[in-house]
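J.: compute the structure for the input listed below.
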Amino acid sequence: MMWGRRPVRAPPPRRCGGVLWSARVSAPDEDQPAPAASDRRSSGQADIGRRNFAAVWVANFITAVGMMGFIPLIPLYLRELGVSGAESERIWSGVLAAGAPLMAAFMGPLWGSLGDRVGRKPMLLRANLAIMVFVGCMGLVTSIWQLLALRLIQGVFSGFLAPAMTLVSVTAPAERQGRTLGLLQTGVLCGSAIGPLVGGAVADSLGLRAVFFVCAGTSLVAFLVVALVVVEPPRAAVPKGSLSGPGKLLRAVAGDLRLLLANRALRGVLLGVFAVRFGASLIEPVLTLFVETLKGVDPERLASQAGLVFSVQVAATVFVTPYWGRLGDRRGPRRVFRLCAAGAALSFGAQALVTSLPQLLCLRLVCGVFLAGIMPTAYSAASRHSSADQRGGAYGFTFSSVILARGLGLLGGGWLAAHVGFAPLFVVGGLLMGAAALVARMGAARTPLRSQP
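T.: Reported below is the predicted structural model:
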């Protein structure tokens, strides 16, 4: 509230890629000098933010197209490498699907905190370069063990989402963090929806191995976009002594990570997002088998109908994610996270009762609407409870929670389905999402917000 002054309306903000970038305008004060230099710095940072957002969105989209072009085809590639038998195919498909995410989960905080010290742009370049090299080499393997080794190494070096989110976040206006991060994620979601179509078309026309080379090519394009367009945002000065050698650098990074984990509110964010993503991932490895048991499913069209079940949730996420980000900016990310987790819990758990394909499609659509709000609000909450010079580490932990939850969910879902059936997977997943909604009530109330960029 302004005392003794008349508020001045801000000029209309400029729009770039759906993100509004503007600075708040306060009433003029004749006793204060005109802040020309400050205005120029603020305008320059906004220009960097718009440029980086556009470039990173495009890079994320291209990378996601390539990554999702080959991942759904891994079971078919296994047969080409000599794996036979339904049981062996299922086991190896699960291991290869989960291997890279699990490795990325352990490395995410390290890369994020390292980016806080040496720069976020180098981390994004490192990720795209790793995808280009290691995924390209997957098209040359001759045994399943070579493919597994490359997937694990890829997971160590190729986490691209966390540094992308960090780089954009530090130049976005503090009051629009959720909106900006939500829109940024639509690039990944759109790429993930298009990638399987591209991969399938390439495999049908050029063969399975060509898909890996195409993915490597898309990563090269994304690498060039980041290298040529992205501008490294200014960050807090780092003592030179902390960068004088690998040992000192790793000790400094470890200290940064310990400091972040001491933040109670951030721990609540990590626990909540882990519970939601783990619960949602339980059904994924056996969802096609569950669809096969429903009324009205044509066995000859099982693949396309199962693909529709997957796509309807992704489509809902693409369209609704920016809305949840904007709502989180206005109402607070923790409150919106709680709403989304509760809605996802009800709609996901109710899928245990479906008996027909239309019922499942409707509930998947509703569940996708609520799941769309989890990630933008989680990243926005992480940004609120970390300073700008710790943002990479905070996002690295958040990213790791998501990836670790997904990897463990993929591994555990198939095993649980074999022992208890499909319905309990929905029940367990719904209960975990409900628990996340409760966790969201507990975390940040007594923890002060950290400085914003």
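J.: going forward, measure contacts between C-alpha atoms and count neighbours the same way
T.: OK.
J.: not counting sequence-adjacent ones, nearest residue to Arg79?
T.: Excluding the flanking residues, the one nearest Arg79 by C-alpha to C-alpha, 6 or more residues apart in numbering is Glu89, at 8.0 Å.
J.: tally of neighbours for the one you found?
T.: Burial measure for Glu89: 17 neighbouring residues, criterion other C-alpha atoms under 10 Å.
J.: any idea which element it lies in?
T.: helix 86-118 (DSSP states H and E).
J.: right, and the residue nearest to Arg79 touches Glu80 too?
T.: No. Taking contact to mean C-alpha atoms under 8 Å, the distance of 11.4 Å between Glu89 and Glu80 leaves them out of contact.
J.: thinking again about what came up before, and the angle for the helix or strand following the helix holding Glu89 with helix 86-118?
T.: Using DSSP H and E, the next helix or strand after helix 86-118 towards the C-terminus is helix 120-138. Relative orientation of helix 120-138 and helix 86-118, computed by axes from the mean of the first three to the mean of the last three C-alpha atoms, to 10 degrees: 150 degrees.
J.: any idea how far helix 120-138 is from the chain center?
T.: For helix 120-138, the distance between its averaged C-alpha position and the chain's averaged C-alpha position is 17 Å (C-alpha atoms, centre = their mean, to the nearest Å).
J.: what comes up buried for that helix?
T.: When neighbours are counted by 16 or more other C-alpha atoms under 10 Å, the buried residues of helix 120-138 are found to be 120-121, 123-138.
J.: equivalent analysis for stretch 227-243, please.
T.: Using 16+ other C-alpha under 10 Å, the residues of stretch 227-243 that count as buried are Val230, Val231, Glu232, Pro233, Ser242.
J.: residues contacting that stretch, please?
T.: With contacts defined as C-alpha atoms under 8 Å, 6 or more residues apart in numbering, stretch 227-243 is touched by 45, 48, 51-52, 55-56, 117, 119-121, 125, 167, 170-171, 248-249, 252, 388-389.
J.: does Gly343 touch Cys367 like I think?
T.: Yes. Gly343 is within contact range of Cys367, at 7.2 Å (criterion: C-alpha under 8 Å).
J.: which of these two has more neighbours?
T.: Neighbour totals were compared for Gly343 and Cys367, and Cys367 leads with 27 against 21 (other C-alpha under 10 Å).
J.: before we compare anything, build this one as well:
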Amino acid sequence: MRFDNKAVPIVLAAVLIDTIGFGIVIPVLPRLITELGHVDLEQGARLAGYMLVLFSATQFVAGPIMGSLGDRFGRRRVLIASMLAFAIDYGLMALAPTLAWLFVGRAIAGIAGAVYAPAMAVLSDVTPPAKRGATFGLIGAAFGMGFIIGPAIGGLLAGLGPRAPFVAAGLLAAINALTMMVALPETLAPENRRPFDWRAANIVGAFRPLFAAGNAAALLGAWFLWQLAHMVYPATWSFWATIRLGWDARAIGWSLAFTGLCMALVQMTLTGRAIARFGERVTVVIGLVSGAVAFTALAFVTQGWMVYALFVAGAFQGFVFPAMNALLSHMVDADRQGALQGGISSMSSVASIIGPLVLSQALAAGTDHGFPGAAFLLAGLMAATALVIIVTLVLRRPSANAAASPVR
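T.: Okay, the predicted model is just below:
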């Protein structure tokens, strides 16, 4: 694949390596939490939900700050600092003697996890508006490929103990930081930088130019619901698969690798074509339909092969992220792309605070009543509601939600 700017493949590689590091540890989290906390799987699912809440709360604060810092000092410095923080985080978790250490590690990871704001801003810097949807799709593909490689490696490394994947993840993060130090160019020209302003370094300030450019409330509301729904995977998958299907760490790792493969193939080969043919808003609808159907069906599976069939059917949900992000990125100017992506990151963090709490509790409560699929049923309802909002308030009001002239 040919890239117009060498920063694009470097950022994609950074996202890939980062996601591998994140995915490596997923298969062993249930075992590590239950061992350190001396709890059963149901209580472990609740603790994992609280851990995700802490991660998301710190990311909520850090997202707009990191994005605004990128708008002030450039993307490169922020990306490198984030990767170094990730390396420290995984090192802490590898050595964790108690659950408290795991929570501290997740707090550090929440700050470092704001890396996606400057990463997306890099792509906005170097990609013409008409091509952003397809380019953002490549970020999704890199994320999907990371979930192919990461959980598979994590499942294999689980045989060496529940801490081995964290050591591997820390090494990958350190390599990632070193690679960016050597090869990543700065993509934000000095004339496009702006002073850092604490008033803009929060979710309200980050979205202020967006609302000035157009009526984006419906789009943001639908995206927020989708993000809530999508949290069902990190919040419950390992525990649900263990409870419902009796899978071990290796089986969980391979299942996540397979869904990553399906989504990566869709995002690499079909996202750009779908946006070019149908436009960004219709492409969002296709993704939401795919996700709503897959979530709802997963609630009722009884055998492992059904999961794999639904992963194939639900792979088009990978359209949602790049199409929505492209719609929003058209609405702000070059010196606000970092702040916008930071605001989007914070909105994701709010969903990541609420989602794990609600969905992990739904899993635990449903399991208590003989229905482990309750979390997926709830996720399907959220995705369907987002779909209704898009169809009724976005598709029918193109003048209010179409890309407007960027504003400062």
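J.: sorry, back to before: farthest pair within the buried residues of stretch 227-243 of the first structure?
T.: Between all members of these, the longest pairwise span (C-alpha to C-alpha) is found for Val230 and Ser242 and amounts to 25.8 Å.
J.: who touches whatever residue of the second structure lines up with the residue nearest to Arg79 of the first structure in this structure?
T.: Under the alignment defined by TM-score structural alignment, Glu89 of the first structure is paired with Gly44 of the second structure. Gly44 of the second structure sits next to Pro30, Ile33, Thr34, Gly37 when contact means C-alpha under 8 Å, 6+ apart.
J.: how close does the residue nearest the centre of the first structure sit to Leu124 of the first structure?
T.: In the first structure, the centroid-proximal residue (C-alpha atoms, centre = their mean) is Leu161; its distance is 5.6 Å. When distances are taken as C-alpha to C-alpha, to the nearest Å, Leu161 of the first structure and Leu124 of the first structure turn out to be 8 Å apart.
J.: residues near Ser345 of the second structure, how many?
T.: For Ser345 of the second structure, the number of neighbouring residues by other C-alpha under 10 Å comes to 27.
J.: next one: Val104 of the second structure
T.: Taking other C-alpha under 10 Å as the criterion, the count of residues near Val104 of the second structure is 18.
J.: and it, what's its match in the first structure?
T.: Aligned counterpart of Val104 of the second structure in the first structure: Ala149 (TM-score structural alignment).
J.: Tyr308 of the second structure now?
T.: Looks like Tyr308 of the second structure aligns to Leu361 there (TM-score structural alignment).
J.: element containing its match?
T.: When secondary structure is defined using DSSP H and E, the element that contains Leu361 of the first structure is helix 357-371.
J.: cool, Arg2 of the second structure as well?
T.: Applying DSSP H and E as the criterion places Arg2 of the second structure outside every helix and strand.
J.: which neighbours do Gly343 and Cys367 of the first structure have in common?
T.: Where contact means C-alpha under 8 Å, 6+ apart, no residue is in contact with each of Gly343 of the first structure and Cys367.
J.: just checking, Cys105 of the first structure touches Ser400?
T.: Careful, residue 105 of the first structure is Ala and not Cys. Yes. Here Ala105 of the first structure lies in contact with Ser400, judged by C-alpha under 8 Å, at a distance of 3.9 Å.
J.: before we move on, back to that, looking at the contacts of Gly44 of the second structure, which is nearest Phe300 of the second structure?
T.: Of all these, the one with the least separation from Phe300 of the second structure (C-alpha to C-alpha) is Pro30, at 22.5 Å.
J.: so what corresponds to the closest one in the first structure?
T.: Counting by TM-score structural alignment, Pro30 of the second structure lines up with Pro75 in the first structure.
J.: also Met331 of the second structure?
T.: Aligned against the first structure by TM-score structural alignment, Met331 of the second structure finds its counterpart in His385.
J.: show me what contacts its match?
T.: Applying C-alpha under 8 Å, 6+ apart to His385 of the first structure gives the contacts Asn263, Ala265, Leu266, Thr447, Pro448, Leu449, Arg450.
J.: residues contacting the residue mapped onto Ser219 of the first structure from the second structure?
T.: When the two structures are superposed using TM-score structural alignment, Ser219 of the first structure falls opposite Ala173 in the second structure. With contacts defined as C-alpha under 8 Å, 6+ apart, the neighbours of Ala173 of the second structure are Ile17, Asp18, Gly21, Met83, Leu84, Phe86, Ala87.
J.: related to what we said a few turns ago, can you say which of the contacts of His385 of the first structure are buried?
T.: If we count by 16+ other C-alpha under 10 Å, the contacts of His385 of the first structure have these buried: Ala265, Leu266.
J.: going by distance to Ala394 of the first structure, which of the contacts of His385 of the first structure wins?
T.: Taking C-alpha to C-alpha as the measure, Ala394 of the first structure lies nearest Leu266 of these, at 7.7 Å.
J.: and that closest one, how far is that from Gly119 of the first structure?
T.: When C-alpha to C-alpha is applied, the distance between Leu266 of the first structure and Gly119 of the first structure equals 22 Å.
J.: again, but for Arg267 of the first structure
T.: Distance of Arg267 of the first structure to Gly119 of the first structure, given as C-alpha to C-alpha: 25 Å.
J.: cool, Arg251 of the first structure as well?
T.: Using C-alpha to C-alpha, which is the criterion applied here, Arg251 of the first structure is 17 Å from Gly119 of the first structure.
J.: now the buried residues of stretch 227-243 of the first structure as TSV including distance to Val354 of the first structure?
T.: Below are those laid out as TSV (distance: C-alpha to C-alpha, whole Å):
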residue	distance to Val354 of the first structure
Val230	47
Val231	50
Glu232	50
Pro233	49
Ser242	57
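J.: which residues does the one helix or strand Leu152 of the first structure maps to contact?
T.: Leu152 of the first structure belongs to helix 144-157 when elements are defined using DSSP H and E. Residues from elsewhere that reach helix 144-157 of the first structure, judged by C-alpha under 8 Å, 6+ apart: 78, 81-83, 96, 99-104, 107, 126-127, 130-131, 134-135, 137-138, 141.
J.: trace Gly413 of the first structure over to the second structure, please.
T.: Under the alignment (TM-score structural alignment), Gly413 of the first structure maps onto Leu359 of the second structure.
J.: oh sorry, the question was meant for Val273 of the first structure
T.: Looks like Val273 of the first structure aligns to Trp223 there (TM-score structural alignment).
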